[in-house]
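**Student:** Predicted model and sequence below, questions to follow.
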Amino acid sequence: MKRRNFLKGAGLAAAAGTVAAPAIAQSAPEIRWRLTSSFPKSLDTIFGTAQTFAKYMAEATDNKFQIQVFAPGEIVGGLQAMDAVQNGSVECAHTPLYYYIGKEPALGMGTGLPFSLNARQLHSWWHFAGGKEIINEVMGKYNCTSLVCGNSGAQMGGFFRKEINTVDDLKGLKFRIGGLGGQVLAKLGVVPQQIAPGDVYPALERGTLDAAEFVGPYDDEKLGFLKVAKYYYAPGWWEGGAMLHLVVNQEKWNELPKNYQAIMSQATEAANNWMLAKYDAVNGQALRRMVGAGAELRTFSPAIMEASLKAANELYGELSAKNADFKKAYDSMVAYRNDVLPWWQLNEYAFDTFMIRTRGRA
C-alpha cells in the first residue's frame, strides 16, 4: 500500500474514532444489575427463565449488560421480590405479580385471574388489548414497571392429602394457593395459605397444610409433593396460563439507553417463549413418572368447578365495586375474552379436541 493511501486511511480511521467511539460508548455502557427471583434454584425451568433472560442480555450486548440472578433468601424472600425492586435494593426481579395483590388487587390480572385466559390469550391481551398499559399504570404507583417474562401454561390443581369429591369437602381445607384463587376458594370454606415455594413441602409433610398447588408435574415432582400427598387434581382453574414478569425499578429503567430498553424487551419475550416451550416439553414426561410412582389423578367435579366459578364472579364484582384499577383491568380482560372465545371454540378448540381423541391412530 502506498504511504499516501495508508495515511489517508489512517486519517479516516482517526476521524471515525473521534466521532463514533464516544457515541458507541454512550449507547452501550457497562451496566451491572442484580435480579432477585421468587423461585428456588432447584426449579430449573422457572428459576432458569431468569438465568436465560440474563444470558440473552449479555449475549445481545457483548457482555456489556450483566445481570446477576439471586435465589430467594440470598437478598430477600421470594414474596418480597417486588418490594426490593420498589425500594431500590435490587434493580429487577423475576416474579408473578399476583404475589402482590395485598398492594393492589389489579396486579392479580397481570399473572391471570381464575377462570380468565389461557397462556396465549393472556399474552395477546397484554400486547394487543391494553393489558400492558393498564398493569404498568398500576405498577408506576410503586416505582416499578414490568415486562412479560415467562408463562407456565395451564397449571395443575395441586396435591391433596385426601380426596375432594364435593364442595363440602373444601370446608376447613388448609390449601397453599397464590393470588386471587385463594380468595375465591375462601368463599367455599377453604383456608388459603400463601407460602413461598421452598417452604411448601415441610408444611405439607407436617400436616399444617392439607393441600398445595404450585405449577405443574415437572416442578411438583421436583418439590416432592407426591411423598406426602397422593391425590393429584386437575385443572388448576385459578391459573389457566400464569404469566410471570420482569419487574424493573422505574428509575433504573428510565436511566437505560433506548437501545438497552429495546434489547431488554426482546430478551424478556425470548425468555417467555423459552419457559412455555420448556414446560410443554417436560410436563407430560413428569406426569407419567409420578403416576408410575403412585400419584392418583383426579379431576375436580363439575359441581366444584361451577361453585368455584360462581364464587370467582362474586369476588370480581366485589373488587370492581370498590377498586377502580381492578375494575379497569377486569373489564378489559372480559371484553377481550368475549371477543376471542368464539374464534377459539370454532378453530383452536375444535382442532385440539379432535387431535386428542385421535392421538392413538398415528
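**Tutor:** Yes, it's here.

**Student:** For the rest of this, base every contact and every neighbour count on C-alpha atoms.
**Tutor:** Noted.

**Student:** Okay, helices next: where are they in the protein?
**Tutor:** Ranges of helices in the chain, per DSSP state H, are 3-27, 46-60, 81-86, 108-111, 119-128, 131-139, 180-186, 200-206, 217-223, 250-255, 258-292, 302-322, 324-343, 350-357.

**Student:** now for those, which one comes closest to Ala154?
**Tutor:** Evaluated over the helices of the chain, closeness to Ala154 peaks at helix 119-128, with 7.1 Å, by Cα to Cα.

**Student:** Who are the packing partners of the closest one?
**Tutor:** Counting contacts by 3 or more Cα pairs under 8 Å, 6 or more residues apart in numbering; DSSP states H and E, helix 119-128 packs against strand 243-249, helix 324-343.

**Student:** try this one next to it:
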Amino acid sequence: MDRRSFLKTSALGAAAVGATALAAPAIAQGRQEWKMVTTWPKNFPGLGTGAQRCADRITKMTDGRITVKLYGAGELVPAFESFDAVSNGTAEMYHGVDYYWQGKHPAFNFFATVPMGLTAPEQNAWLMFGGGQQLWDELSAGFGVKPFPCGNTGVQMGGWFREPIESLEDLKGLKMRMPGLGGEALRKLGVNVIALPGGEIFAALQSGAIDATEWVGPWNDLAFGFYRIAKNYYYPGFHEPGPTLSAGVNLDKYNALSETDKAIVENACIAENGAMYAEFVAKNGQALTTLVNQHGVTLRKFPDEVFQGFADASEEVVAEAAKHDDLAKRTYESFMKARKEYAAWTDISIQGYANERSRTLKLGE
C-alpha cells in the first residue's frame, strides 16, 4: 500500500471511530428511566399488577429507551400524593384513579367514575369516541399532566357492612370508607364518610375507625380479607359502575418524546385498560364463590328504598360538581349526554341479553 492510500484509509478509519465514539454517548443520553408512582400496594392483584404490566410494556416496546420503574404506595410518595409528584416532576408517571384528585377540580371524577354513571364499556366509548379524552386532556394539562385510561374494574360491589342495611335510617351515623362523588352522595344520606387509600382500609375496619367499607369487588376484597371482620356483602355498587384507572404522564416529559414513543406510551396504557377489565371479569366470579362458600359471607342486595336513596343523592352531587366552572359544566353536559345515549343501547343489548340468558338457562341458581 502506498503512502497516499494508507493516509486515506487511516483517515476513513479515524472518522469511523470518531463517529462511533460520538454515537455511543448520544444513544446513552437518549435512554431514560421513568418513575411510576401508584396509589396501590406494589403487586396488589389487578391494580398493582396492572400498573406493573403497563410499566413493563413501555419498557419492552421502547426497547429500553424508556425504562419504567414502579413504586408502590408509600415507597416514594404517599398514595394520595401521586398526582402532585407527577405534576411537579418528582416522578414521570402515576397510576391511580382520578377521583382521588377531586379536591383539585371536581371534573376529575368524571374521568374515573361518578355514581349512577357509565359502565366500563360506556366509559371507554365516551373517552374514545364521545369527546371525553379531549376534555380530560384540557383539565389535566392545567396541572402539567397528560392522562390516559389504563385499567377498569367493571361494576363494583356495594361494600362490606358489620350490620345489615335494611333502610335509609340504618345509614345515618355510619362510618364508611368511600372516595369520590359516591362518598359525597353518602354524606347527603347522613353517613360519616372517610377517605382512605387501599392499604389502610383493613386496619381501620378492624379497629372500628370505620363500620363499613367498599373497595372493588370479590377478587380484590378477598385478597384484603374484609370477610374476617364484616360478613354482610352488598350489591350492586351505585358509586363506581365503571371506574377508569388512569396513567398520568408529566406533560413536559411526554411532549419531549418522539412521535413513536408517544404512541408507544399511549398504546401501552390502552392495552392495560382492556387487559385489566378482562382480568377482573375472569377472577371475580370464582372469588365470590370462595367468599360465600368458604368464609361464610352473606351476599345481600340493597333494598329498593336504599338504592333509590343512593340514586337521588347521586344525581344531586353530580349536578353540583358541574357548577364549579365552565370546564366542569362542559364535562358534565358531555358525560350526561353520553349516559342517556349509551343507556338506551345497553338496556336492550348487554342487559337485555344477560337477563334472558340467566332466565332461560337458570344460571343464577
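**Tutor:** Everything's here; your move. The structure presented is a predicted model; accordingly, all values stated were derived computationally and were not measured.

**Student:** about what we covered before: now the helices of the first structure in a markdown table, with mean neighbour count?
**Tutor:** A markdown table is the format used below for the helices of the first structure (neighbours: other Cα atoms under 10 Å):
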| stretch | mean neighbour count |
| --- | --- |
| helix 3-27 | 11 |
| helix 46-60 | 22 |
| helix 81-86 | 25 |
| helix 108-111 | 26 |
| helix 119-128 | 18 |
| helix 131-139 | 19 |
| helix 180-186 | 22 |
| helix 200-206 | 17 |
| helix 217-223 | 20 |
| helix 250-255 | 16 |
| helix 258-292 | 17 |
| helix 302-322 | 15 |
| helix 324-343 | 16 |
| helix 350-357 | 10 |
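
**Student:** any chance of those in TSV, with distance to Gly150 of the first structure too?
**Tutor:** As requested, the helices of the first structure are exported to TSV (distance: least, Cα to Cα, whole Å):
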stretch	distance to Gly150 of the first structure
helix 3-27	28
helix 46-60	7
helix 81-86	16
helix 108-111	10
helix 119-128	10
helix 131-139	15
helix 180-186	19
helix 200-206	22
helix 217-223	15
helix 250-255	19
helix 258-292	4
helix 302-322	25
helix 324-343	19
helix 350-357	23
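
**Student:** Out of those, which is closest to Lys162 of the first structure?
**Tutor:** With respect to Lys162 of the first structure, and counting by Cα to Cα, the nearest of the helices of the first structure is helix 200-206 at 12.2 Å.

**Student:** same for that closest one, what does it pack against?
**Tutor:** Under the contact criterion of 3+ Cα pairs under 8 Å, 6+ apart, helix 200-206 of the first structure touches strand 211-212.

**Student:** quick one: contacts of the strand it packs on?
**Tutor:** Applying Cα atoms under 8 Å, 6 or more residues apart in numbering, the external contacts of strand 211-212 of the first structure come out as 158-161, 173-177, 200, 204, 229.

**Student:** what's the mean deviation for it versus the second structure?
**Tutor:** Mean deviation of strand 211-212 of the first structure from its aligned counterpart in the second structure after superposition (mean Cα distance after the TM-score superposition for the first structure): 0.5 Å.

**Student:** starting at the chain centroid, how far to that strand?
**Tutor:** Mean-position distance between strand 211-212 of the first structure and its chain equals 20 Å (Cα atoms, centre = their mean, to the nearest Å).

**Student:** same question, stretch 339-353 of the second structure
**Tutor:** For stretch 339-353 of the second structure, the distance to the chain centre is 23 Å (Cα atoms, centre = their mean).

**Student:** any idea which of the contacts of strand 211-212 of the first structure has the most stuff around it?
**Tutor:** Highest neighbour count within the contacts of strand 211-212 of the first structure, by other Cα atoms under 10 Å: Phe159, with 29 neighbours.

**Student:** Verify the stated contact: that residue with Tyr231.
**Tutor:** Yes - the pair Phe159 of the first structure / Tyr231 is scored as a contact, 5.5 Å apart, by Cα atoms under 8 Å.

**Student:** Out of the helices and strands packed on helix 119-128 of the first structure, flag the one nearest Gln266 of the first structure.
**Tutor:** Nearest of these (Cα to Cα): strand 243-249, 12.0 Å.

**Student:** Specify, as a residue range, where the closest one falls in the second structure.
**Tutor:** Mapped onto the second structure using TM-score structural alignment, strand 243-249 of the first structure spans residues 244-250.

**Student:** Now the matching stretch on the first structure. Mean distance?
**Tutor:** For stretch 244-250 of the second structure, the mean deviation from the first structure after alignment is 0.6 Å (mean Cα distance after the TM-score superposition for the first structure).

**Student:** ok, and what's touching that stretch?
**Tutor:** For stretch 244-250 of the second structure, using Cα under 8 Å, 6+ apart, the contacting residues are 83, 86-89, 91-98, 111-113, 120, 123, 144-153, 269, 273.

**Student:** Of the helices of the first structure, give the one that comes closest to Asp168 of the first structure.
**Tutor:** In terms of Cα to Cα, the element of the helices of the first structure nearest to Asp168 of the first structure is helix 302-322, at 9.2 Å.

**Student:** After superposing, tell me the mean distance of the closest one to the second structure.
**Tutor:** Mean for helix 302-322 of the first structure is 1.8 Å (mean Cα distance after the TM-score superposition for the first structure).

**Student:** That helix to helix 324-343, inter-axis angle?
**Tutor:** Put simply, helix 302-322 of the first structure runs at 140 degrees to helix 324-343, going by axes from the mean of the first three to the mean of the last three Cα atoms, to 10 degrees.

**Student:** And the contacts of helix 302-322 of the first structure?
**Tutor:** 105, 114-115, 166-167, 183-185, 187-188, 326-327, 330.

**Student:** do the same with stretch 109-121 of the first structure
**Tutor:** Contact partners of stretch 109-121 of the first structure, identified using Cα under 8 Å, 6+ apart, comprise 96-98, 122, 131, 135, 151-154, 180-181, 237-244, 309, 312, 329-330, 333-334, 337.
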